[in-house]
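Peer 1: Pasting the sequence and the predicted coordinates here, then a few questions.
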Amino acid sequence: MSRWKAAAIHLSISLILAAIVATLLYTLWFPPPYFHAAGAGTLIPLLMGVDIAIGPLLTLLVISPAKPKRLRRLDVSIIASLQAVAFGYGFYVICQARPVFIVGEVDRLVVVAADALSDADLAKGSRPEYRHRSWNGPRLVGALPPTGSRTFDVVAQAMGSGKDIDRLPEFYVPYEQVANSLKRHGRPLASLKPKGAEQRRQLAELEQAAAANGQTLYFLPLERQDVYYTAIISSSQQQPIAVLTVDPWNIPTKK
């Protein structure tokens, strides 16, 4: 078998594996509308690129019909091992970065990744479902500020470590408890300032679809690690129906 044929077979297998994994991640760990806001638009192509490049490229460079069969088998074993290690590490990184909670707090939504929560903080979750990291997509929850003696402790902790109530499951509540408060902070789509034709087209399509269904839309900032997106929310559902790469602030600010 020629090296080109071997590399082509290896590439085909890698593409099939990449398609299966990408579909799984897109539908389960990084589902719409949070796909890009959760960082999957960068992480998944990187993982797939490394996986596809390492195996087939090494096969093309190393495999040779002139080599003895024993050496060809050794080469294939080494290449497969390298590819498996690279893929496993990349998959682990994505696993740690997967969003496990979308937290509604005060005037925004916050994407909380698996590695942003400590086991100790999870153990204090206000409800059983808030005490573990989800494996089947992010949970939409709310967070209420502390009261009484815990207020000073949480404020001091936030100032010292940057860990606000969105990363403290003891303050999580069902999303319905904060939906009306978030709605009062929502702003009309007309106040958005999209950049470029694609963003304007997305907004126009959302507005047309909402008008056809007699719905009203508003937006809230969606934050991931101090990067802001725009969450479009239906007034009837009071939940995000789309996330756009539009800066929701006139003057970018940090939380």
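Peer 2: Nice, thanks for sending it over. Residues are numbered from 1 along each chain as shown.
Peer 1: use CA for all of it now, contacts and neighbours both
Peer 2: Will do.
Peer 1: how many neighbours does the closest residue to residue 133 other than its chain neighbours have?
Peer 2: The shortest distance from residue 133 to any non-neighbouring residue, by CA to CA, 6 or more residues apart in numbering, is to residue 100 (5.7 Å). Look at residue 100: counted by other CA atoms under 10 Å, it has 27 neighbours.
Peer 1: In contact with residue 100, which residues?
Peer 2: 111-114, 133-135, 137-139 (CA atoms under 8 Å, 6 or more residues apart in numbering).
Peer 1: Let's verify it: helix, strand, or coil?
Peer 2: strand (DSSP: H, G, I helix; E, B strand; the rest coil).
Peer 1: What separation is there between it and residue 32?
Peer 2: To residue 32, residue 100 is 14 Å away according to CA to CA, to the nearest Å.
Peer 1: still on that earlier bit, please indicate which of the contacts of residue 100 are buried?
Peer 2: 111-114, 133-134, 137-139 (16 or more other CA atoms under 10 Å).
Peer 1: re the thing from before, just flag the most distant two among the contacts of residue 100.
Peer 2: 111 and 135 (15.1 Å; CA to CA).
Peer 1: Could you point out which of the buried ones among the contacts of residue 100 is nearest to residue 203?
Peer 2: Residue 203 lies nearest to residue 111 out of these, by CA to CA, at 21.8 Å.
Peer 1: mind listing the strands for the chain?
Peer 2: Taking DSSP state E to define them, one finds strands in the chain at 99-105, 108-113, 139-143, 172-174, 187-188, 217-224, 227-234, 240-244.
Peer 1: Ranking those strands by mean neighbour count, which comes first?
Peer 2: Mean neighbour count (mean count of other CA atoms under 10 Å) peaks for strand 99-105 among the strands of the chain, with a mean of 27.
Peer 1: Also compute the angle for it relative to strand 217-224, please.
Peer 2: Per axes from the mean of the first three to the mean of the last three CA atoms, to 10 degrees, the angle that strand 99-105 makes with strand 217-224 is 120 degrees.
Peer 1: let's bring in a second model and compare:
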Amino acid sequence: MKFRFFCFTSHLLISFVIALLTIFVVFWVWYPSPLDKALGVADIFLLLLCIDVIIGPLLTLIVAKQGKKTLKMDLSIIGALQIAALSYGLYIVAQGRPVWLVYDNNRFEVVQAYEAVTNPQSSRGDFPLSLTGPIWGAVIEPVPATVARRDAFYQAAFLQKYELVANKSGSNAMPIEVLKRFNDADKVEQEASKYPTANSYIPMIGKQKPMVVFVDKTTGEVIAIVDLAPW
């Protein structure tokens, strides 16, 4: 029994360390807060991760028996299945990660990896499918007549760096006070107090939940993404 418990705790500890590293990559690199909420990744991924972390060690507890001839093979199979399940989960999450935050028509659109269109021959090269966090951009003006405006924001060929339109976007941004119409006033004040240089906002559209981007109205500089309803 001691041997089984040792195998179980060892496997659980290893799984826990891997889970922590995975959580760091997903929630601090791929989906920096609060984009995880905007895209609804947290609940599904954490559920899959918990199942993967728990089931593997439990299977080890069941099969572990000192002196068992097939123990190494059994543990190898369990480990391989656990790694395969985790890899598949990470692949799905990676496909949905936000790669571009694109300004267009007085709002930001969150573009996820699976829907982003890159074309090395026509792209400016500033919008790769980044694995280190989303890139801020804007739709070029004018959009070619052959391209529907609603299709431009997820195609790298029609994007430019956000800095090039920052002044324009800042001038069109709305006062933070407007947010009190759609959110609890105390919460708006609390969030605004965290960013003293922010004096206006631009809506951001996420698949799961819309949010706001605090900006400096004079320069259009992005200050922070905030979990508040824009309307």
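Peer 2: Looks like it arrived, so ask away. No experiment lies behind these values; they were computed from the predicted model shown.
Peer 1: hmm, back to that, which one of the buried ones among the contacts of residue 100 of the first structure is nearest to residue 120 of the first structure?
Peer 2: Set against residue 120 of the first structure, the nearest of these by CA to CA is residue 133 (12.4 Å).
Peer 1: Quick check: the gap between the closest one and residue 102 of the first structure.
Peer 2: Computed as CA to CA, the residue 133 of the first structure to residue 102 of the first structure distance reads 12 Å.
Peer 1: just residue 223 of the first structure next, same as before
Peer 2: Per CA to CA, residue 223 of the first structure is found 10 Å from residue 102 of the first structure.
Peer 1: what sits in contact with each of these two?
Peer 2: Common neighbours of residue 223 of the first structure and residue 102, using CA under 8 Å, 6+ apart, are 109-111.
Peer 1: which residue lines up with residue 188 of the first structure in the second structure?
Peer 2: Residue 188 of the first structure maps onto residue 175 in the second structure when the alignment is built from TM-score structural alignment.
Peer 1: which residue packs closest to its match, ignoring adjacent ones?
Peer 2: Using CA to CA, 6+ apart and skipping the chain neighbours, the partner closest in space to residue 175 of the second structure is residue 200 (4.3 Å).
Peer 1: what's near enough to touch that neighbour?
Peer 2: Applying CA under 8 Å, 6+ apart to residue 200 of the second structure gives the contacts 170, 173-176, 214-217.
Peer 1: 7 Å instead?
Peer 2: Shown in contact with residue 200 of the second structure (CA atoms under 7 Å, 6 or more residues apart in numbering): 173-176, 214-217.
Peer 1: which one of the residues you listed sits closest to residue 25 of the second structure?
Peer 2: Nearest member of those to residue 25 of the second structure, counting by CA to CA, is residue 214, at 24.9 Å.
Peer 1: Can you tell me the closest non-neighbouring residue to the closest one?
Peer 2: Of all residues not flanking residue 214 of the second structure in the chain, residue 201 sits nearest, at 4.5 Å (CA to CA, 6+ apart).
Peer 1: now the aligned residue in the first structure for that neighbour: how far from residue 200 of the first structure?
Peer 2: Aligned by TM-score structural alignment, residue 201 of the second structure pairs with residue 219 of the first structure. Using CA to CA, residue 219 of the first structure is found at 15 Å from residue 200 of the first structure.
Peer 1: and if you look at residue 102 of the first structure?
Peer 2: To residue 200 of the first structure, residue 102 of the first structure is 25 Å away according to CA to CA.
Peer 1: Please list all residues in contact with the spatially most central residue of the first structure.
Peer 2: By CA atoms, centre = their mean, the first structure has its centre lying nearest to residue 38, at 2.1 Å. Residues near residue 38 of the first structure by CA under 7 Å, 6+ apart: 30, 99, 111, 224.
Peer 1: Compute the number of surrounding residues for the residue in the second structure that residue 248 of the first structure lines up against.
Peer 2: Using TM-score structural alignment, the partner of residue 248 of the first structure in the second structure is residue 230. For residue 230 of the second structure, the count of nearby residues is 22 (other CA under 10 Å).
Peer 1: what's the counterpart of residue 154 of the second structure in the first structure?
Peer 2: By TM-score structural alignment, residue 154 of the second structure lines up with residue 167.
Peer 1: pretty sure its match is touching residue 117, no?
Peer 2: Yes - using CA atoms under 7 Å, residue 167 of the first structure is in contact with residue 117, at 6.0 Å.
Peer 1: Between those two, which has more neighbouring residues?
Peer 2: Set side by side, residue 167 of the first structure and residue 117 show more neighbours around residue 167, with 23 against 19, by other CA under 10 Å.
Peer 1: Contact partners for the more buried one?
Peer 2: 112, 116-117.
Peer 1: for the second structure, what's the longest helix?
Peer 2: The longest helix of the second structure (DSSP state H) is helix 71-95.
Peer 1: what inclination does it have with respect to strand 107-112?
Peer 2: 150 degrees.
Peer 1: separation between the match of residue 154 of the second structure and residue 4 of the first structure?
Peer 2: Distance, residue 167 of the first structure to residue 4 of the first structure, by CA to CA: 50 Å.
Peer 1: all helices of the stretch 101-250 of the first structure, in order?
Peer 2: 119-123, 150-161, 176-185, 197-212 (DSSP state H, counting those that start in this stretch).
Peer 1: Using JSON lines, lay out those helices together with distance to residue 79 of the first structure and mean neighbour count.
Peer 2: JSON lines is the format used below for these (distance: least, CA to CA, whole Å; neighbours: other CA atoms under 10 Å):
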{"stretch": "helix 119-123", "distance to residue 79 of the first structure": "37", "mean neighbour count": "15"}
{"stretch": "helix 150-161", "distance to residue 79 of the first structure": "43", "mean neighbour count": "13"}
{"stretch": "helix 176-185", "distance to residue 79 of the first structure": "51", "mean neighbour count": "16"}
{"stretch": "helix 197-212", "distance to residue 79 of the first structure": "42", "mean neighbour count": "13"}
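Peer 1: No further queries at this time; thank you.
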